[in-house]
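Asker: with the input below, show me the fold.
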Amino acid sequence: MRISTVTVYEQSMSSMNRQQGEFLKVGQQIASGRRVVNPSDDPQAASQAVQVSQSLAITEQYTDARVSARNALSQEESILNGVSDAIASAKTLIVQAASDTLSDEDRVSVASELRGIYETLIGQANATDGNGRYLFGGYQDDSAPFVRSGTGNVIYVADNNSREVRIDASRLMPVADNGIEVFQSVTASAGYVAEADSANTGSVTFKGPNVVDETDPGYGGAFDITFSVVSGTATYSINGGAPQPYASGQALSFGGLTMILEGEPADGDRITVDLAQNMNTDLFATFEKALSILEQPASTDSEKAARANTLNTVMREFDNSLDNVLTVRASVGARLNELDVVDSVAANRTLNYQQELSDLVDLDYVEAIAEYSLRQVGLQAAQQAFVDIKSLSLFDRL
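Answerer: Here you go, the predicted model:
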């Protein structure tokens, strides 16, 4: 069988091109550090690598979301710290104002200091983050959540939702509590609050109420203490029940509660006792109530009793508001701790994805260098063979 010179040339060129292509392919792998440079290099590994890369990108997006959530929660925690300090300072002033040694002018001075705390608190309630978004406005975070009404009272005008961020595939975390939850709520364990009717004309003051028996059948209900004075004899009834004789300094027991009443009532005077969540839960309304009573002079026994009762109620409401703020702050701290845990889990997940991606597409340099050397030798052999074959000619033998 005769082999033509063209055939020899074509076969030699094909062999050299194939060897050169394989040699360049290995060189490209070494240069890029990847075993799978093109999908055709390993279609199955390339397909799996795309899926792993997508999972890795989603994990990184959640990592960025957690950074945003941590910043928001840290800002809220800082504001809540200031709010709790403000309430604690207000409580100190109320204790000072309740002292019988203070004059009306002294109480006006206390009210002036209390108003400063009040204004500071409003500013904290309308605090913004670094991007101008109001922290406590829910999803209506483009305008101040607390504004003054026409009567001067502070009202909440945002929504009652809490802004949330998805920090992981299965976790949607609140990153900002709305103003109602922080400034206009109390905890479920807040207990009872008593408040004297603003129309009372007698001098009865109260202390309490204090819980003595939560298993009492009447515990959890509301109580209305009404006084009646007929021919100089004072009696009281609870929720319209049978009248009972009243004596100043006596302790009243009802519904698992106890209260101490002092002073002389007037006919029709009333004191309401109910669970804190059914009474005033608005921190700003508590401030307004305290300021109003402190800025008014009290000369009669009735006015002094009204002031004492109001300050008693205000102190209990401040206590409940402080407990609520501290509870919200604890919740913020728990969420910050949860972010740390999720970060740790996500970091391990990221490492696993990176390792899986590396196993699929990254290059084994030891194997690649050995392959590179082998392909280099193959290419050189093909080139040398072509040179040797090209030199074969009968004319060289003449």
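Asker: please make it C-alpha for all contacts and neighbour counts, starting now.
Answerer: OK.
Asker: ok, the closest residue to residue 378 other than its chain neighbours - contacts?
Answerer: Counting by CA to CA, 6 or more residues apart in numbering, residue 378 lies nearest to residue 19, which is 6.4 Å off, once chain neighbours are set aside. Going by CA atoms under 8 Å, 6 or more residues apart in numbering, residue 19 touches 375, 378, 379, 382.
Asker: ok, residue 379 to residue 387 distance?
Answerer: Residue 379 sits at a distance of 12 Å from residue 387 (criterion: CA to CA, to the nearest Å).
Asker: which of the two has more neighbours?
Answerer: Legend: neighbour count by other CA atoms under 10 Å for residue 379 and residue 387, higher for residue 379 (21 against 12).
Asker: pretty sure that one contacts residue 23?
Answerer: Yes: using CA atoms under 8 Å, residue 379 is in contact with residue 23, at 7.4 Å.
Asker: show me what counts as buried in the host helix or strand of residue 115.
Answerer: Assigning secondary structure by DSSP states H and E places residue 115 in helix 104-125. By neighbour count with 16 or more other CA atoms under 10 Å, helix 104-125 contains the buried residues 104, 107-108, 110-111, 114-115, 117-118, 121-122, 124-125.
Asker: could you say what helices and strands whichever helix or strand comes after that helix packs with?
Answerer: Under the assignment DSSP H and E, the closest C-terminal helix or strand after helix 104-125 is strand 146-148. For strand 146-148, the elements it packs on are strand 154-156, judged by 3 or more CA pairs under 8 Å, 6 or more residues apart in numbering; DSSP states H and E.
Asker: how about this one, so we can line them up?
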Amino acid sequence: MTLGTTLFATLASRNFSRLQTEIGTLQARIASEVRDPRPSADPTRAVQLSAAKEMEATLGRYGANASSAADRLAHADVALGEVAARMRELKDVVLQAGNPTLSDEGRAGLRIVAESAREALFALANRKDAMGQGLFAGYAAGPAFVKEGDTVRFAGNDGQPVAQLSETLRVATSLGGAEVFMAVPTEAGPRSVFELADDLVATLSVPLAHSSPQRTAEDTARLSLAAPPAPATVRFTLTGPGGSVEIEQRLPGSALAAINAASPQTGVTATEEPDGTLVLGAVGRITVSDMSRSDDPRDVLATFTSADDKGGWIMPARFDAASLTDAFDAAVSHMAEQRARAGALAASVDTQADAIRTRQTRIATAIGGLEDLDVAEAVTRLQQLLLTQEAAQQTYVKIANRSLFDYLR
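Answerer: Below is the predicted model of the structure:
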């Protein structure tokens, strides 16, 4: 092939352009201190870098989940702390209500405090996090608790939101509303905090405020059981000179037969008047106590009077000051336990967040090692390219300036 002046110039121009492009690219790499990102430059490094960046993105999601979980659990902890404070406030009301010298005005003031605490409990049970999601509603979109007449119903579900904090670790970000508010372990079985609050308000209101869980008379007494709105079973303890027996009677109906059947154990006999009132007789003291009814009313269950018209209303045994105190003690302990559970979850999230940050630091170091440019090596290579460019340009100038006459001399 004949090498003409035109072809020589074209080839030289291409080489100069390639050199200039490589020099410019290397200068840009030195300025940014980043290696060539193209997979063709180093396929093995490109695969490692892709995997590292994918892990970096995954850890970023785990970190965001940890932050969200920590915020949600912090809201739950604050709410549970306020719930515990309200339960202690209600317990204090129970203790004050047990004062035998308490006036009707004082009782009315305590009732206002109890009603306010009950409303605060309802609001706290429906507390939401920063995203507007109920803290105790599970996966339900609406409120966790709703009012239906005089009762409060759990309207959430048993789902428990969780946060993915690693490839294998999922941590709950809240507690179940039903377990927190509807399952206080009392001697009478699981009760809701709202039921306990309603019981306390009822004891501070007429007629329960003027009732007693136990009535006593000497030799003779009159017992009239309150009629329930629907069939129900009443139970109470009858104590006479001979001992105590639990009486059970289905209402509507008369407890006459049940009382007389137990007469050998109690020493108490009964007769019935036309209006259904039972006249109890014994040689000694007669006591009726521990009364309850299957429909759990917040109302008077019976009237008990002695021969000299002393006595009065009998209320369910669960409204006794000692029973209420025990119930609210259980509620305070229950809330402390629930708050401890939330704290344990928050501690787990914090620990995992620290682990995520450590992993992010390590993966960032690995990515830096794959991406960062060896500046000293790059500068040496740049100097070589500049020297090569300068030599090539000088050579080109010498050759390009020659003509045929120079070769014929």
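Asker: picking up where we left off before, how do the contacts of residue 19 of the first structure look in the second structure, which are kept?
Answerer: Among these, the contacts conserved in the second structure (both residues aligned by TM-score structural alignment, their matches' CA atoms under 8 Å) are 375, 379.
Asker: now the two most distant members of the contacts of residue 19 of the first structure.
Answerer: By the measure CA to CA, the contacts of residue 19 of the first structure have their two most distant members at 375 and 382, which lie 10.4 Å apart.
Asker: contacting residues around residue 94 of the second structure?
Answerer: Contacts of residue 94 of the second structure by CA under 8 Å, 6+ apart are 200, 321, 324, 325.
Asker: hmm, back to that, which one in the second structure is aligned with the residue nearest to residue 378 of the first structure?
Answerer: Under the alignment (TM-score structural alignment), residue 19 of the first structure pairs with residue 19 of the second structure.
Asker: what's the mean deviation for the strand or helix carrying that match versus the first structure?
Answerer: Residue 19 of the second structure belongs to helix 5-32 when elements are defined using DSSP H and E. Helix 5-32 of the second structure, aligned to the first structure and superposed, deviates on average by 3.4 Å (mean CA distance after the TM-score superposition for the first structure).
Asker: do the same with stretch 337-347 of the second structure
Answerer: Stretch 337-347 of the second structure sits 1.4 Å off on average (mean CA distance after the TM-score superposition for the first structure).
Asker: in the first structure, what residues pair with that stretch?
Answerer: Under the criterion TM-score structural alignment, stretch 337-347 of the second structure matches residues 327-337.
Asker: can you mark which positions in the matching stretch are buried?
Answerer: Here stretch 327-337 of the first structure shows 328, 329, 332, 333, 335, 336 as buried, counting by 16+ other CA under 10 Å.
Asker: assumed the fifth one was part of a helix.
Answerer: What that stands for is residue 335 of the first structure. Yes: using DSSP: H, G, I helix; E, B strand; the rest coil, the assignment for residue 335 of the first structure is a helix.
Asker: list the contacts for it?
Answerer: Here residue 335 of the first structure is in contact with 73, 173 (CA under 8 Å, 6+ apart).
Asker: any idea how far it lies from residue 372 of the first structure?
Answerer: Distance of residue 335 of the first structure to residue 372 of the first structure, given as CA to CA: 54 Å.
Asker: follow-up on the earlier one: relative to residue 261 of the second structure, how far out is the match of residue 19 of the first structure?
Answerer: Taking CA to CA, one finds residue 19 of the second structure at 117 Å from residue 261 of the second structure.
Asker: select the longest helix from the second structure.
Answerer: Using DSSP state H, we find that the single longest helix of the second structure is helix 43-97.
Asker: for the stretch 151-300 of the first structure, which segments count as helices?
Answerer: Counting by DSSP state H, counting those that start in this stretch, the stretch 151-300 of the first structure has helices at residues 179-183, 283-294.
Asker: over in the second structure, find the residue span the shortest one aligns onto.
Answerer: Read that as helix 179-183 of the first structure. Going by TM-score structural alignment, helix 179-183 of the first structure lines up with residues 177-181 of the second structure.
Asker: now do the strands in the stretch 301-409 of the second structure.
Answerer: 302-306, 311-314 (DSSP state E, counting those that start in this stretch).
Asker: and the first one, what's buried?
Answerer: Buried residues in strand 302-306 of the second structure, defined by neighbour count with 16+ other CA under 10 Å: 302, 303, 304, 305, 306.
Asker: ok, now stretch 203-223 of the second structure?
Answerer: Buried-residue list, stretch 203-223 of the second structure, by 16+ other CA under 10 Å: 203-204, 208-209, 211-223.
Asker: ditto for stretch 58-74 of the first structure
Answerer: For stretch 58-74 of the first structure, the neighbour count (16+ other CA under 10 Å) marks 59, 62, 63, 65, 66, 69, 70, 71, 72, 73, 74 as buried.
Asker: just stretch 23-38 of the first structure next, same as before
Answerer: Neighbour-count burial for stretch 23-38 of the first structure [16+ other CA under 10 Å]: 23, 25, 26, 27, 29, 30, 33, 34, 35, 36, 37.
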